[in-house]
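K.L.:
With the sequence up front, the predicted model follows.
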Amino acid sequence: MSYDTWQGLGDECLNCHSDIDKMKSLGYPQFITSREDIEKQTKHKNIHCQDCHLGDARAKDKDKAHKGMLKAFFVSHKGTALTREDINYKKSLLPEGKDYIRMMLPIDDESKADSKHPEVRNVLWHDRDRDSFNFSPEIVKKTCGKSNCHPQELKQFNKTIMGTNFRQRTMQTWLQPYGPHNCGPSFADTPVQKELKKIGFDFKNTEKIQKEINLPFSHEQAKNKQRFCNVCHAGCLDCHYEPNKKEGVHNFVKKPSSMSCAGYGRGTSICHPGAMQSRRGETYIGGDYSIPTGMEPDSHYKKGIHCIDCHHTGREGMGDMVRKAGCQDCHVEIEEAHSKSIHKNLDCATCHVNELRGYQLIVWGPGYVAEQKNPFKKYSLYYGIQSPPILMKDKKGKWMPIKVMPHTLGNFSKDVPPSGTIKYRWDDYSTRDAYYILGTFETGSNNKHLLWLDLQQASHPYGKARKCASCHAKSQEMRSKWEYMDDQGTKEPFVGSYKVIADQKGLIVRDFIHSKIKVAEGYKLEDFASWIFFKDKWVINSEDFHIKTEKRKYDKYLEMSNNIDLQIKRLDKTLKNKDKKTIKRYKELRGIALHNQDEGLKLLPKYSDKDGALK
């Protein structure tokens, strides 16, 4: 018998943790468990504690048994890993309170479930490295990915875009290999790998970034930035571990829920809350999982459809999530009708996404990161709502909704010309995110400022279609209203807004207004609100955003659409006593009619009697 096999046969963990009296006497009744509990919750038969947590399962002494044991840990605002002991937290880590996006954060006041511990920013599971906060393939080789568990899945995951963190690690500097990005470059991460093997810190990018700015940028400052970036990116447990009070603290799931995709209540910067809710301004779950809160959930989520039902696993296996969901998988008739309609060059989100929230402005400037000075503080908490979304043609000529977001980066040392045309970050069309560089400009402080517009593709939340007039006008108009909520830069929050006009001449962001700003001691406006000095710079004049409309044709189809709406309202009222087969057939017909007016006006009369009721 090998040493590893012998070591794995120990069961002292459960001898202790299943002893109710002993656990109570030690002051840890919340950690009482049994083999039956663990197998039921994990859905893994014959699982041992050390299979997931490591440690020494044969040791009878607590300290020896727990040596090298893997546990969830907390991320502090200082960018350090905190243990339960550090914050004196003895409760089981389970959802608490009604602030759902923070429900897993430890509470500070037993009487108030939404009173979260002030030192804790996020919760990370135990497949993460405690220094860099990266997903650790070395840890997982010993746990989830060991030979008798899920080695093939780990091997697959380590080669995917998600597992290798390919997109973030590709961004070397503010300008290379493509233009600036809302998230910034990969400040101190390891280079791109075809298969994830190495994690930690690497300073090749740091040294390149140092040459782009006129402020010092140390390795320690780069590490502080990188740690918080790494919090966002997923590992095995981020998807498949969902502890809750009903199914237990060891609850594992084969199929991740939408809550897992949204970080499962571990803060606003884990998994998709960062990229989806803050950057793109979208939501799927709605409510607390939107910023500002209260956004309407996606219509599919309301019907119990989860992210992974549409964004399923691709050819590369575990972690290869299909980015582009195909509506035709469910809406066959609608897709076919749409493909033959006058709106065939619009993607579905163009009509069905009505507002976008999250960041409305971004300023990169001097401030504090991990409670230490840093030239790259991201002043992003200009939280607000922009509606209706501006529509733009992608490089294949398909209209899509976008989130228009002004960005400035201070203390840039190089002269950068305008990009001339809208640029897409990925030539292979794997994303449709775009940007436009306005160039570098100077003001009273912080040297040159690099200005660009992020033009983020929006795909959620789906709802009722927007009004025809919001598209078919001389120009597209969008208003963004926001509140500055960052705890740096000002003595108190302030509010503001801007307008976006898009037409055949291009796109312009204008009419910036704001309430009084009380600058905090040690800060300048250029640090956190440099856009104030560049209100006339946000112009793209190389693209045509005009949605061409022939008035006669528009009036014709608007009348047809109104006619269809009236017929459908009458038919809807007659569904009450119809059988399931008839109702299903009608819903298919209804979908066709709403997405192809020419077909709709031919079909609806065939299924209506003389009184307008469904046959």
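P.N.:
Thanks, I have the structure now. Numbers count the residues shown, from 1 in each chain.
K.L.:
Going by C-alpha atoms from here, please, whenever you check contacts or count neighbours.
P.N.:
Fine.
K.L.:
Contact partners for Cys149?
P.N.:
Thr143 (CA atoms under 8 Å, 6 or more residues apart in numbering).
K.L.:
same deal with Met104?
P.N.:
If you count contacts by CA under 8 Å, 6+ apart, Met104 has them with 93-96, 123, 264-267.
K.L.:
What about these, which one has the most neighbours?
P.N.:
Comparing those by number of neighbours (other CA atoms under 10 Å), Tyr264 comes first, having 27 neighbours.
K.L.:
what about that residue, helix or strand, and which?
P.N.:
When secondary structure is defined by DSSP states H and E, Tyr264 falls outside every helix and strand.
K.L.:
residue contacts, it?
P.N.:
Tyr264 neighbours (CA under 8 Å, 6+ apart): 101, 103-104, 242.
K.L.:
Can you work out which other helices and strands pack against the longest strand seen in the chain?
P.N.:
Looking across the chain with DSSP state E, the single longest strand is strand 399-412. With contacts taken as 3 or more CA pairs under 8 Å, 6 or more residues apart in numbering; DSSP states H and E, strand 399-412 sits against helix 348-352, strand 362-369, strand 390-393, strand 448-457.
K.L.:
for comparison:
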Amino acid sequence: MGRFWLVVCVAGGIVGSAAWGGAEQLGGYVDSCNRCHGDAARMQALGYPHFVVNRAEVARQTGMPAGCPDCHLGNPDAAAKDEAHKGLKRLLVVRKKGLVAEPADRKAPLMVTAGPVQRLKFQVMKDGKPVVDPTVNTVLYHDKLPETLTQDFATMEKTCGRCHSGQVAQFRTTPMGRNAKQSQYVSWSEPARGPHNCGVWSVANYKGIAAATAVPFSQAQSDLNQRTCNNCHVGCLDCHYYPTLPDRKEPRSGMHAFRKTPPPESCYGGGRGQFCHAGPEDRRRGAGYFAGPFSFPEGLAPDIHRTKGVGCLDCHSSNRDDASLPHGMVRRQATCTSCHAEIVKSHAASQHRTLSCEACHIGAAGGYQATFWGPGMLAGSTTPYYKYKDYYGIMSEPILIRDQRGRWIPVKPFPMAVMNQKGGGFTPGLKWRYPLTLADAERTDDAWGFVGLVDGLPENNKALLWVQMDKLSHRYGASRSCASCHGSAGGEQRRQVSWDFGDNGALPFSGSHLVIANREGLAIREMKAKDAIEADKGIAVSSLAPWYFLKDRWFVPGDFSLPAVPYGQGAASAAEELSAARAKGLVHR
């Protein structure tokens, strides 16, 4: 059974029980979907009582006049089930083993919970009761390709495109539709973009990546790694389809519910796990909009805008408010002027005008505090590129660096490495992912620091080392203290970071390191574990903890110090109240 039936299975109950009175003429075809799924007794006898649905219920929830085949295809002219289901677009179940996607015969309804991270859970029948299927990684909607898990534009054009052809065509041109950012990381040593925390984009690049890898790397291993990336690459349904439990007080609720304006939750995976912006914001950058249950460690306070009901599209322009933008285009760069015009004006005249708003108003950064790509097990198969990422902890405050415009921006520097490389032709120092010459839609303000291609490991040598330094953009809150920037001699910034490792490859262990940014450079120092590292059988410690052997090798040369302004000579001292600093024109009013 498939995606059509996903939208009607709610807690084992029947959504609409009246039969539709046999086949109906609809849009030039005989809609045999109604003959079966509108007949409650028949569906009960077949063992699928949770798949009963009527057209009025669907129309009310979707707000659209489309019939079943308009969205799910199939053959509505056929009376026999097998013929009617040919070409039907269905819910895809992604298995943990191999990340293989397949439609599944669902004898149990899809579980819909109130949990924000994973609201939708696939169930199977066990001992006559529905239970969550432990073999399932996630579910994908039917506008994805089961072979690769990425967008299925042919299906989008046949389904959503029947009524919204212009929007589908426009979406294909957007950065999201083109996977524009991710697809530029074509190798670990790509000259323009450098190595990235997310790994490499192996589509059409496998041969080059394999040739640069010092150990065997097969096409099958490459395809598996790529499927882990493709979960995050959106289609129409990821943004606009938002299934919920039916609520009689809310006509647009239910398993056929759509939203013209995507809610903020859809930007965070729509209840199917840590997808889309949940990963880069709350894990990689560590300062996300939602935080709370999405943060690592769990429980960090959300962005103040979230608590005030300000949604993603209220700050990030789309074609909802800018007709010049194509459908699905959302501006990465947002401004504060819509709500805080006077503050922005005052800030521009203050002594801190070269600081971005985020530099002062983003506090603790959670998520990854280290990440290493080394040999391991991925979805039941060996790979030279497993991402050991679960070094979760909290940096008390970001490190501030100057961006390409000279503004101070917040970053969370953390050590990274990819093992078994044949080369890495970069000069040590601070790098920018995208130059200012690119249009805003095609760039970010993310940085990274190249360290070198090093040996010194018992195995997995030729490790390419760098420091990840993505710009933090969310989890706004109260401003940091004046002393946090001006309280150290020489403008040095120091952050002690504690973390817990809980990934595959070893038993859990805890540790810490020190981040130092000063006039000489940016360094990761004193990285150590509090517990013994007990790696799994067949996994080398160097795969998941190369720092254990390489010690203090993570160093990026350059001036990373803050302006050294002594207290009492223009800078707000620790004793001064914020109101006094504002009165002096040091910060915005």
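P.N.:
Sure thing, it's come through. Being a predicted model, the structure only gives us computed values, none of them experimental.
K.L.:
ok, back up a step: among the contacts of Met104 of structure 1, which lie within strands?
P.N.:
Those of the contacts of Met104 of structure 1 lying in strands (DSSP E): Val123.
K.L.:
coming back round to it: the longest strand of structure 1 maps to which residues in structure 2?
P.N.:
Taking TM-score structural alignment as the measure, structure 2 aligns residues 408-421 with strand 399-412 of structure 1.
K.L.:
Show me what counts as buried in the matching stretch.
P.N.:
Buried residues in stretch 408-421 of structure 2, counting neighbours by 16 or more other CA atoms under 10 Å, are found at 408-421.
K.L.:
Now do the helices in the stretch 101-250 of structure 1.
P.N.:
Remark: helices assigned in the stretch 101-250 of structure 1 by DSSP state H, counting those that start in this stretch are 137-141, 151-157, 161-164, 166-170, 204-210, 219-232, 236-240.
K.L.:
what's the closest of those helices to Asp544 of structure 1?
P.N.:
With respect to Asp544 of structure 1, and counting by CA to CA, the nearest of the helices of the stretch 101-250 of structure 1 is helix 166-170 at 29.0 Å.
K.L.:
that older thread, of the buried residues of stretch 408-421 of structure 2, just say which sits nearest to Tyr368 of structure 2.
P.N.:
The closest of these, once distances to Tyr368 of structure 2 are taken by CA to CA, is Phe414, at 7.7 Å.
K.L.:
Which among the helices of the stretch 101-250 of structure 1 is found nearest to Gly496 of structure 1?
P.N.:
Closest approach to Gly496 of structure 1 among these (CA to CA): helix 219-232, 28.0 Å.
K.L.:
which secondary structure elements does that closest one contact?
P.N.:
Packed against helix 219-232 of structure 1 by the contact rule (3+ CA pairs under 8 Å, 6+ apart) you find strand 362-369, strand 372-379.
K.L.:
Looking for the alignment partner of Ile399 of structure 2 in structure 1.
P.N.:
In structure 1, the residue matched to Ile399 of structure 2 (TM-score structural alignment) is Ile390.
K.L.:
give the contact list for its match.
P.N.:
401-404, 476-478, 500, 502.
K.L.:
go with 6 Å
P.N.:
The contact partners of Ile390 of structure 1, taken as CA atoms under 6 Å, 6 or more residues apart in numbering, are 401-402.
K.L.:
Okay, it and Tyr435 of structure 1: tell me how far apart.
P.N.:
Separation of Ile390 of structure 1 from Tyr435 of structure 1 (CA to CA, to the nearest Å) stands at 14 Å.
K.L.:
same thing with Cys144 of structure 1?
P.N.:
On the measure of CA to CA, Cys144 of structure 1 and Tyr435 of structure 1 end up 39 Å apart.
K.L.:
again, but for Thr268 of structure 1
P.N.:
24 Å.
K.L.:
picking up where we left off before, turn the buried residues of stretch 408-421 of structure 2 into a markdown table, columns for distance to Trp499 of structure 2.
P.N.:
Shown next, in a markdown table, are the buried residues of stretch 408-421 of structure 2 (distance: CA to CA, whole Å):
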| residue | distance to Trp499 of structure 2 |
| --- | --- |
| Trp408 | 26 |
| Ile409 | 24 |
| Pro410 | 20 |
| Val411 | 17 |
| Lys412 | 14 |
| Pro413 | 14 |
| Phe414 | 12 |
| Pro415 | 13 |
| Met416 | 15 |
| Ala417 | 17 |
| Val418 | 20 |
| Met419 | 22 |
| Asn420 | 26 |
| Gln421 | 27 |
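K.L.:
Which of those sits closest to Glu147 of structure 2?
P.N.:
Ranked by distance to Glu147 of structure 2 (CA to CA), the buried residues of stretch 408-421 of structure 2 are led by Val418 at 26.9 Å.
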